[in-house]
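S.K.: here is a sequence with its predicted model. Questions after.
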Amino acid sequence: MMTNKGLALVQRDASGVDLAFRGDVLEGLSASPKAIPARWLYDDAGSQLFEDITRLPEYYPTRAETEILQTRAAEFADLIGPGRAVVEFGSGSSVKTPLLLSAIEPASYVPLDIAGDFLRAAAADLAQKFPGLPVHPVEVDFMRRVELPEEVADQPKLGFFPGSTIGNMVARTAVDLLRSMRETLYRENEGGTGAQLLIGMDLIKDEDVLVAAYDDAAGVTAEFNCNLVRRINRELEGDIPLDKLRHEARWNDDYARIEMHLVAQEAIGFTVSGEAFGMEKGETIHTENSHKFNRRTSNMLLLAGGWEPVRRWLDAEERFSMILAEARPPRSAP
């Protein structure tokens, strides 16, 4: 059953423009090199395109993570236990989220997402699949601490962050997010006892496999990347010439990440929200990172964010990892 009062905490101006979106876009286009945070790829159209990407033959992470959720359900049930409020950072996948909810007998489900229509559709779908489960969607930018619905205040929390979305962020932003997740989940439980986080992290592997996953033969990922420009033009009164930009995925070995860029094919000029910008031929807008991890780097990232790793699972081909971590009181000594 889904509550019909999903909390809307996104700040908008009188015309309905998301203030954080406009601020990030204008700041990113003014920077050198140009870059826009990856979370703005996920409006309703972008979220649907990403769902399409997860079904592509080149895109292995969803299949690998689904395999882990299917084959390790009994271990999840044992380590997580029943009766938790599952707080998902990002609207639930039609495949992965039901697998987790079926395994652990949750008390409630709280999906958080900035794309309101996609959020409500995903929440309604989950409510139909689990008719006895209270579902409380919250439209919010979960990059900051979230005020959860009062209905789940007394329930122990499990944060769910699948898909290696944490890899989209640079290290500082990733740590900030993990800390804000800890504040969202930890403070609700009598000092935080029992707050957990189940998170997906993709693994370092062959460069050709990685690049193909972000530059598929059907061009769906290119459409996903270009949709950001369509959103800017539509919501921020932009006139960026999309036909003069090209999607590119590249491997950056120094930072162990795939990067997505929009590359100018010639010198262009454009305006967004009344401000003028320009790009030289070959200049890019950096739209997404997808960092890849190994056991040491994933553990270090979690610890920096206030989470202690408890158990790590890999798929059969060792392409992807899921990690269960627990919130711990801050320590400044061994």
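M.R.: Looks like it arrived, so ask away. Numbering: from 1, shown residues only.

S.K.: contacts and neighbour counts: CA atoms only from here.
M.R.: OK.

S.K.: which residues touch the residue nearest to Leu119 when sequence neighbours are not counted?
M.R.: Sequence neighbours aside, Ser91 is the residue nearest to Leu119 in space, at 5.3 Å (criterion: Cα to Cα, 6 or more residues apart in numbering). Neighbour list for Ser91: Pro111, Leu112, Asp113, Phe118, Leu119, Ala122, Ala123 [criterion: Cα atoms under 8 Å, 6 or more residues apart in numbering].

S.K.: second one coming, line it up with the first:
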Amino acid sequence: MSPFALTRTLPPDATTAALRADVAIGLTRTPKELPPKWFYDARGSELFDEITRLPEYYPTRAEREILHARAGEIAEVVRPRTLVELGSGSSDKTRHLLRALPSIDHYVPVDVSESALTGGAETLLAERPELTVHALVADFQYGLALPAVPGPRVLAFLGGTIGNLRPAERAVFLATVRSGLAPGDAFLLGTDLVKDERTLVAAYDDAAGVTAAFNKNVLSVVNRELGADFDHDDFDHVALWDAREEWIEMRLRARSPVIVKVPALDLAVHFAAGEELRTEISAKFRQERVYAELATAGLEPVRWWTDPEGRFALSLSVPVSLTA
């Protein structure tokens, strides 16, 4: 078998169609909203990589600390041959995990970006030429159709990305994960934890303004892909903590009344002064909440790890039917 294969389960025009639908619905509803996945064009991915190196942004460092410290335990519990990573991007955050799990000889990165998958695979294969990489261009929120790879498998969803999903969306996603697990498989989940408001807000509103640029990049995507005329200078970046929902919200707030035209949709969008466009939620978790949501989906946690400061957690779960 070739060391690299790529399968596309998304139609070639699926991304454009999804963007058109999200913009048409999101900019005509009250309050206005766009999904965070549209941050991540090439420029957005560069900005996010920069965010992960900022002193205020702790999640990436905290998760990496846990992975370094606990990879051996993951290997002891599962002894995996295959790692499946959802939302893998460039696969940078799993490189050290693969190094620490010598039993893995197959890697299945899943992402909507073919270029990110190809670039990540090239880097990994340079380090581990014996690895077989089967990249999957897919949107995991709409189901999982994984290639035939040897088990046991670890299916990983890292970076706290599950926090971008609302509770009902998380329930559907976790049920989909459970349905895709076979005997001997496990699910590795990264979750950012509830902590003081100051630390949380600073992580999404850094002093250097990188997160503000990242937030506004969604406007550039809509401009480029749909011919819109958003002006970055018309909007301020806003990050706030919703204590009731226990999530961070990122928003773009209109500085003055503005009308934005989206020619591809024959749409004119009116913003009042101070009106906000929500671009991301990032839920934060407590252990009991993670356990409850996993249990509802039919998953049983067998390990729970946090970094030394208790900022971030990794949980390793298996299907309930396999724990009896």
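M.R.: Cool, got the structure. None of these values were measured; they are calculated from a predicted model.

S.K.: can you calculate the TM-score here?
M.R.: Superposed pair, TM-score by TM-score structural alignment, normalised by the length of structure 2: 0.92. Supporting alignment: 320 aligned residues with a Cα RMSD of 2.1 Å.

S.K.: can you put the contacts of Ser91 of structure 1 in CSV and add neighbour count?
M.R.: Formatted as CSV, the contacts of Ser91 of structure 1 follow (neighbours: other Cα atoms under 10 Å):
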residue, neighbour count
Pro111, 25
Leu112, 27
Asp113, 26
Phe118, 22
Leu119, 24
Ala122, 18
Ala123, 28
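
S.K.: how close does the corresponding residue of structure 1 for Tyr57 of structure 2 sit to Leu133 of structure 1?
M.R.: Under the alignment (TM-score structural alignment), Tyr57 of structure 2 maps onto Tyr59 of structure 1. Noted for Tyr59 of structure 1: a distance of 31 Å to Leu133 of structure 1, by Cα to Cα, to the nearest Å.

S.K.: thought His106 of structure 2 was touching Ala135?
M.R.: No. If you go by Cα atoms under 8 Å, His106 of structure 2 and Ala135 don't touch, sitting 10.4 Å apart.

S.K.: the two: which is more packed in?
M.R.: Ala135 (26 against 23; other Cα atoms under 10 Å).

S.K.: Asp92 of structure 2: neighbour count?
M.R.: 13.

S.K.: quick one, what contacts the closest residue to it other than its chain neighbours?
M.R.: Closest residue to Asp92 of structure 2 apart from its sequence neighbours, by Cα to Cα, 6+ apart: Gly120 at 7.2 Å. Gly120 of structure 2 is in contact with Gly89, Ser90, Ser91, Asp92, counting by Cα under 8 Å, 6+ apart.

S.K.: so where is the helix or strand containing Gly120 of structure 2 in structure 1?
M.R.: Per DSSP states H and E, Gly120 of structure 2 falls inside helix 114-127. Counting by TM-score structural alignment, helix 114-127 of structure 2 falls onto residues 116-129 of structure 1.

S.K.: average gap between the matching stretch and structure 2?
M.R.: Compared with structure 2 after fitting, stretch 116-129 of structure 1 has a mean deviation of 1.7 Å; criterion: mean Cα distance after the TM-score superposition for structure 1.

S.K.: so for that stretch, what gets flagged as buried?
M.R.: Judged by neighbour count (16 or more other Cα atoms under 10 Å), stretch 116-129 of structure 1 contains these buried residues: Gly116, Phe118, Leu119, Arg120, Ala122, Ala123, Ala124, Asp125, Leu126, Ala127.

S.K.: closest to Val310 of structure 1 out of those residues?
M.R.: Comparing these against Val310 of structure 1 with Cα to Cα places Leu126 closest, at 27.9 Å.

S.K.: for the closest one, which non-adjacent residue is closest in space?
M.R.: Counting by Cα to Cα, 6+ apart, Pro98 is the residue found nearest to Leu126 of structure 1 once chain neighbours are left out, at 7.3 Å.

S.K.: mind checking how far the residue mapped onto that neighbour from structure 2 is from Glu46 of structure 2?
M.R.: Per TM-score structural alignment, the equivalent position to Pro98 of structure 1 in structure 2 is Arg95. Computed as Cα to Cα, the Arg95 of structure 2 to Glu46 of structure 2 distance reads 18 Å.

S.K.: same thing with Leu124 of structure 2?
M.R.: Separation of Leu124 of structure 2 from Glu46 of structure 2 (Cα to Cα): 19 Å.

S.K.: can you pull the contacts of Asn294 of structure 1?
M.R.: Residues near Asn294 of structure 1 by Cα under 8 Å, 6+ apart: Leu203, Ile204.

S.K.: having no further points to raise, I will conclude here.
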